[in-house]
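A.B. asks: Give me coordinates for this.
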Amino acid sequence: MAHDVVERVEQFGPKLAELAAGNEKLGRLSDETVGLLRTAGVLRLLQPTKFGGYAAHPRDFAEAVMAVARHDGAAGWVCGVVGVHPWEAAQMDPRVAQEVWGENPETWIASPYMPNGIAEPVDGGYVLSGRWPFSSGTDHADWVFLGALVGDGKGRPVSPPKVLHVILPRSSYEIIEDSWDVIGLCGTGSKDVVVDGAFIPSYRTVDQDEVSGGEAAVSNGVGEALYRLPFTSMFPLGITSAVIGICEGALALHLEQQRERVAVTGVQVRDDPYVLYAAGEAAAEIAASRVQLIDGISRVHDRVAAGETVTIEERSDIRRNQVRCAWRAVSALDEIFARSGGNVIRRGNPLQRYWRDAHVGLAHMIHVPGVAYHANSLAQMGVDLPPQLRVML
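C.D. replies: Just a heads-up that it's a prediction; the model follows:
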């Protein structure tokens, strides 16, 4: 059962927390952390049952990612990013799933989807070249999803642009080892990957627009509601879940540290109404973020399962709320971090790592509020959205 995954995560929680500082120094997840995640089954939650997965409700996936991130933000982030890739692979030509999981259901797929490469059409497929930053968890993955612009045969993208998602085996790309030197989420190992003229057969590609609207699953005979959800609802889900989980972990640690702390005034913090007010308000804000995020993905899942169409306005509402969930949770974390005392800035205090990880997570492009809020306001007015505002809807 999918809920057993969360129970196993909680069982492993103290060990995940113990390993977190080492992952940060290592610049990627340790083999021991990855072993715990594999045993828990977090990254198989959205994987098809035929290939050893759970094909779970996306709500269960979000809750599992949050559970991991409460103990180690970097591990939660990798679960949220890498964990959504089985969902997309399941929508593609059936040969893809067989190649990826046929011999090993524990195989991980990395990304990113940013269209940083040019895919030149050739007989039977494409030839791809480019460089992509931010490939989270890539050291432990044997395949990678990449975004690519279809080329015009001369090294330039066609006009208007056409974006593909392509999937490549580990032998077709290079990981750049010294490309991840950052201030937060250090343990994610989100290094650059480079592709230099790799051939990609057509069946390992999918049009981004078809994934965005759920058409890819239908055209490949995949009927489950899970695999017909909009990409722009599912992909942000894992990332925002990780940020919320990080904030939940920070709140728990803050309260633990404040229980016996005595302020410079000689007053025990647990007797300071101002600090406790801030902690209570932060707890409410972080809890609201969790509820709203899960409510959004549950609503869209129910619509798709009922055979109904998810409108642009509804997709825009989900994106607006998803962005706000992340900002609300991190803003709440800021309030308690500022009241945690001087020792919070010491590198040996895990709370400062939670704070850095949360802010780096907030910097991901899916958390940029401007376009999401702009598009949502127009959609609520019934105004047709221009192409540039539909990109992440």
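A.B. asks: When you work out contacts or count neighbours from here on, use the C-alpha atoms and nothing else.
C.D. replies: OK.
A.B. asks: what helix or strand does the residue most central in space within the chain sit in?
C.D. replies: Nearest to the geometric centre of the chain sits Ile239, at 2.8 Å (Cα atoms, centre = their mean). For Ile239, the element it lies in under DSSP states H and E is helix 231-258.
A.B. asks: and Gly27, what does it touch?
C.D. replies: Listed by Cα atoms under 8 Å, 6 or more residues apart in numbering, the contact set of Gly27 reads Trp180, Asp181, Cys186, Gly187, Thr188, Gly189.
A.B. asks: compare with the first, here's sequence two:
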Amino acid sequence: MSIIMDAPRTTDAARTVRAGLVERAAALRPLLAGNAERTDRERGVPDENISALAGAGLLALTRPARYGGLQTDFRTLLEVSREVGRACGSSAWVTTLLNASGWFAGLFSAEAQDDVWAGNPEARVAGVVTPSGTAQVVDGGYRVSGSWLPASGCAHADWAVLGVTRPDAEGTPDGVGIVLAPMAELTVEDTWFVTGMRGTASNTLVGKDVFVPAHRFLSVPDAIDGRYATPFTDEVLYRAPFVPAAALALTGPQLGLAAAAIDILAEKAPRRGLTFTNYTSQAEAPTIQLAAAKAASLADSAQLHAYRAAADLDEAAQAGVYPDYDARARMRMDAGMAAIHAREAVRLVCSAQGASSFGESNPLQRIWRDIEAGSRHGILNPEVAAEIYGKSLFGIRGTVSDLV
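C.D. replies: Predicted coordinates:
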């Protein structure tokens, strides 16, 4: 069953492109699922997966068409990430983060975008927008130093988006920003030792006195208010709101993980009995039927929240109108609720399948670990999102976080 909710201005041509990309992702599921255990065990997405994803165009969703990219929309990113996530959570997360970071790069000046893509249209971007580095003003730009984690996708990237503070500009819109730096000028520290999303290899990027030209700096406060450096204002994708886009993108893999768990339940329940009962098929047991109904409904609810936010986000971009604070607060709330509902759907499936869900040979345990980790990303924090949204409903704005 499909969930139709979409931005009203989305064209039939755009929907056709989206459907084709989702079909490409679905065609890769056997490969990605077959490598999922290896991805988890080796703590990295295999090059085979990355090559297949790139070959299908699924790592070019947010690259500007000027450089041969597909320049789609956020609903498309969600649907592709969901389909990849049905096969492998880590592969979906890396797909999402490489695309999201590519979108960040598309907000920079034309010269910065040329630095990234003019010489290599296939260049991929990873990064961390948390301002855990500093940028010192020097002639022609900045000297950037710091360490940034978790840098999902950095093993497969050519450039990095890095969050920085500028001590010289503290208290101004240029006090916090993101910069673009070549991966070749950074080092990667192997720090990603985790139980969930192990395969994302979200290691730490380290930079020491990396020179960044002035045109590769983007003000975060300006971006939050919808003032981007890109001069290509007719390109709809790069008019989307900064924080809602960053948060919403992360829900795609989790929609896929929830769908994968329900797929497993639907496949296994008819062939297994319910322990310590007279049911020879779990599918005949009301307890399992109710769990399946609740899990499937929660997965649908996660999609509905995510797709509503995507519709609001894409529609605003298509209309060339930057959403106001209250609208952006609801989008962030939708992203948080999508994560919660997807996570709960997986939990219900694991409970229905019992202790066997956590056997090392059972993919459910990996799905559970991946969604427990991924759904707790800081920008998705549902409690913070709820506080922001709840206050906005009473006209209280800007007291919780600048990231709205």
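A.B. asks: quick revisit: what does the residue nearest to the centre of structure 1 correspond to in structure 2?
C.D. replies: For Ile239 of structure 1, the aligned position in structure 2 is Leu250, judged by TM-score structural alignment.
A.B. asks: ok, how many other residues are close to the equivalent of Asn120 of structure 2 over in structure 1?
C.D. replies: Using TM-score structural alignment, the partner of Asn120 of structure 2 in structure 1 is Asn104. Look at Asn104 of structure 1: counted by other Cα atoms under 10 Å, it has 12 neighbours.
A.B. asks: Same question for the one 4 residues further on.
C.D. replies: Using other Cα under 10 Å as the criterion, Trp108 of structure 1 is surrounded by 23 other residues.
A.B. asks: wait, isn't it in contact with Trp143?
C.D. replies: Yes - under the criterion of Cα atoms under 8 Å, Trp108 of structure 1 makes contact with Trp143 at 6.7 Å.
A.B. asks: what about Leu218 of structure 2, is that helix, strand or coil?
C.D. replies: strand (DSSP: H, G, I helix; E, B strand; the rest coil).
A.B. asks: ok, now Val150 of structure 1?
C.D. replies: With three-state DSSP as the basis, Val150 of structure 1 sits in strand.
A.B. asks: Pro382 of structure 2: neighbour count?
C.D. replies: 22.
A.B. asks: quick one: contacts for it?
C.D. replies: Met333, Gly336, Met337, Ile340.
A.B. asks: which of these map to contacts in structure 1?
C.D. replies: Mapping the contacts of Pro382 of structure 2 onto structure 1 (both residues aligned by TM-score structural alignment, their matches' Cα atoms under 8 Å) leaves Met333, Gly336, Met337 still in contact.
A.B. asks: Which residue in structure 1 aligns with the last one?
C.D. replies: Put plainly, it is Met337 of structure 2. Alignment note (TM-score structural alignment): Met337 of structure 2 maps to Arg324 of structure 1.
A.B. asks: with structure 2 superposed, average distance for whatever helix or strand that match lives in?
C.D. replies: In the assignment (DSSP H and E), Arg324 of structure 1 maps to helix 312-337. Compared with structure 2 after the fit, helix 312-337 of structure 1 shows a mean deviation of 0.8 Å (mean Cα distance after the TM-score superposition for structure 1).
A.B. asks: Between helix 231-258 and whatever helix or strand comes next after that helix, find me the angle.
C.D. replies: Remark: after helix 312-337 of structure 1, the chain's next helix or strand is helix 350-362, criterion DSSP H and E. Per axes from the mean of the first three to the mean of the last three Cα atoms, to 10 degrees, the angle that helix 350-362 of structure 1 makes with helix 231-258 is 160 degrees.
A.B. asks: and the gap between the match of Ile239 of structure 1 and Val116 of structure 2?
C.D. replies: According to Cα to Cα, to the nearest Å, Leu250 of structure 2 and Val116 of structure 2 sit 23 Å apart.
A.B. asks: pretty sure Gly82 of structure 2 is touching Gly252, no?
C.D. replies: In this structure residue 82 of structure 2 is Arg, not Gly. Yes - Arg82 of structure 2 is in contact with Gly252 according to Cα under 8 Å; the separation is 4.8 Å.
A.B. asks: So those two - more neighbours on which side?
C.D. replies: Neighbours were counted for Arg82 of structure 2 and for Gly252 using other Cα under 10 Å; Gly252 has more, 33 against 30.
A.B. asks: For that one, give me its contacts.
C.D. replies: By Cα under 8 Å, 6+ apart, the contact list for Gly252 of structure 2 reads Leu77, Leu78, Glu79, Val80, Ser81, Arg82, Gly85, Ala92, Thr96.
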